[in-house]
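Student: the sequence and its predicted three-dimensional model are supplied below.
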Amino acid sequence: MTGKCFYRWISTRAVEFGEKLKHLDDGNDDQLKEFKRSCDALKDCTRTLGHCEAMQNEETKKGFASMNTICTIIEFVATEFKSCDAKLDETKSTCYKDWNPFQTEIDLTEKSDITEVCSNFFGTDNCLKKDVTGACGVNEWEKLKDRLLSLNDRVKKCNFEGIV
């Protein structure tokens, strides 16, 4: 694959990924397995084609990094965090329901001033710690916090003193 053809192929894969994500029911194990296959294919693609010219484009790099982050978050919530996810759903936590780690990840990547992003990294006014700790315990909070903090280097610029 060369030139425009390769760019079109990458764009098509990205659109397909977005469509799968948009229609993903995280309570449906079959859909989660299919989504995981897409994520595995994404990782293979990045590993195999990462040296190609089209993959050196900054927007392409950001796009693939965002898709990888989405995969990591969904896989974590669907496996390691599954029981806590269910407990938070039962408590009808508005903090957890309204929290959007995907938008946060995009904002961390795209915004030059990340002060507001940092203040809402763990939900509005960082409300997740209280809700997760209350519903699931400190260990589950630590797992979630550690996973989220490991996903983006820019988050290291945030001041989470008193929160984490």
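Tutor: Alright, I've got the coordinates. These numbers were taken from a predicted model, which means no experiment stands behind them.
Student: make it CA atoms for all contacts and neighbour counts henceforth
Tutor: Fine.
Student: could you count how many residues lie near residue 22?
Tutor: 9 (other CA atoms under 10 Å).
Student: report the contact partners of it.
Tutor: The neighbourhood of residue 22, defined by CA atoms under 8 Å, 6 or more residues apart in numbering, contains no residues.
Student: tell me how far it lies from residue 29.
Tutor: Distance, residue 22 to residue 29, using CA to CA, to the nearest Å: 16 Å.
Student: repeat for residue 84
Tutor: 17 Å.
Student: quick one: which of the two has more around it?
Tutor: A count of neighbours by other CA under 10 Å puts residue 84 above the other of residue 84 and residue 29, at 19 against 11.
Student: residues touching residue 17, list them.
Tutor: So residue 17 contacts residue 38 (CA under 8 Å, 6+ apart).
Student: one more structure, for comparison:
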Amino acid sequence: MLLPILFFLLIGEVVSKSCIDSNRPKVIKCLETFQKVAEAAGDYDLTNATTTKSTNEVCGKFKRCSPAFACETEQKIVYALNMTLLFCDAAGFFTNEFLPCQIKLDSKTTECSRAWNPFPAQIEDKKKMAEIQKEACNNYFGKDNCMREEIIRVCGAKQWNGFRKHHLALNTIIGACHFKDE
């Protein structure tokens, strides 16, 4: 995933920045937490309670320490921090607020939810992969936006809005689809 790469980029940039000198001990500690988030993101599995719990815990620590970087203006660092916070927000939403809805959706599996796959597994044939990804992006929320209808019907509009927001955030992190309104 992108977060482990962002970690090394962030480490190299942060240690030389003067605006964080007064917060250096907090920043170093937060960088260690950032590394743990990057590791957790690589192992993150929404269906595994062990990884979701540990990811949420380390994300909580990162969210609490990230204000130590408030003075930062270096684009690479700001980008890495923002992507990490987006990931943590999405992980928290899907494993906490959305979980009761997910359980309901799983108990009523439909053709829409079975076929839905916005982030298909990579294959070696780049041309074929580009076609598969294009199709996935064209149906990002299912054929004819069917996931929207399904989530609203089963869980309500508030859950749909959160689901949409956080899935679009995951797409921003992964960069799989390029939408006009992003």
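Tutor: Done, it's in. Remember, it's a predicted structure, so these values are computed and weren't measured experimentally.
Student: the helix or strand where residue 30 of the first structure lies vs the second structure, mean deviation?
Tutor: Take DSSP states H and E as the rule and residue 30 of the first structure turns out to sit in helix 29-49. Compared with the second structure after fitting, helix 29-49 of the first structure deviates on average by 2.1 Å (mean CA distance after the TM-score superposition for the first structure).
Student: which part of the second structure lines up with the next helix or strand after that helix?
Tutor: Downstream of helix 29-49 of the first structure, the first helix or strand assigned by DSSP H and E is helix 58-78. Under TM-score structural alignment, the match for helix 58-78 of the first structure in the second structure covers residues 75-95.
Student: buried residues in the matching stretch, which are they?
Tutor: Of the residues in stretch 75-95 of the second structure, 77-78, 80-81, 83-95 count as buried by neighbour count, 16 or more other CA atoms under 10 Å.
Student: for stretch 131-146 of the first structure, same thing?
Tutor: For stretch 131-146 of the first structure, using 16+ other CA under 10 Å, the buried residues are 131, 132, 135, 136, 140, 141, 144, 145.
Student: how far away is the last one from residue 122 of the first structure?
Tutor: Right, residue 145 of the first structure. Residue 145 of the first structure is 8 Å from residue 122 of the first structure, by CA to CA.
Student: again with the second one
Tutor: Per CA to CA, residue 132 of the first structure is found 10 Å from residue 122 of the first structure.
Student: repeat that for the fourth one.
Tutor: With distances defined as CA to CA, the gap from residue 136 of the first structure to residue 122 of the first structure amounts to 16 Å.
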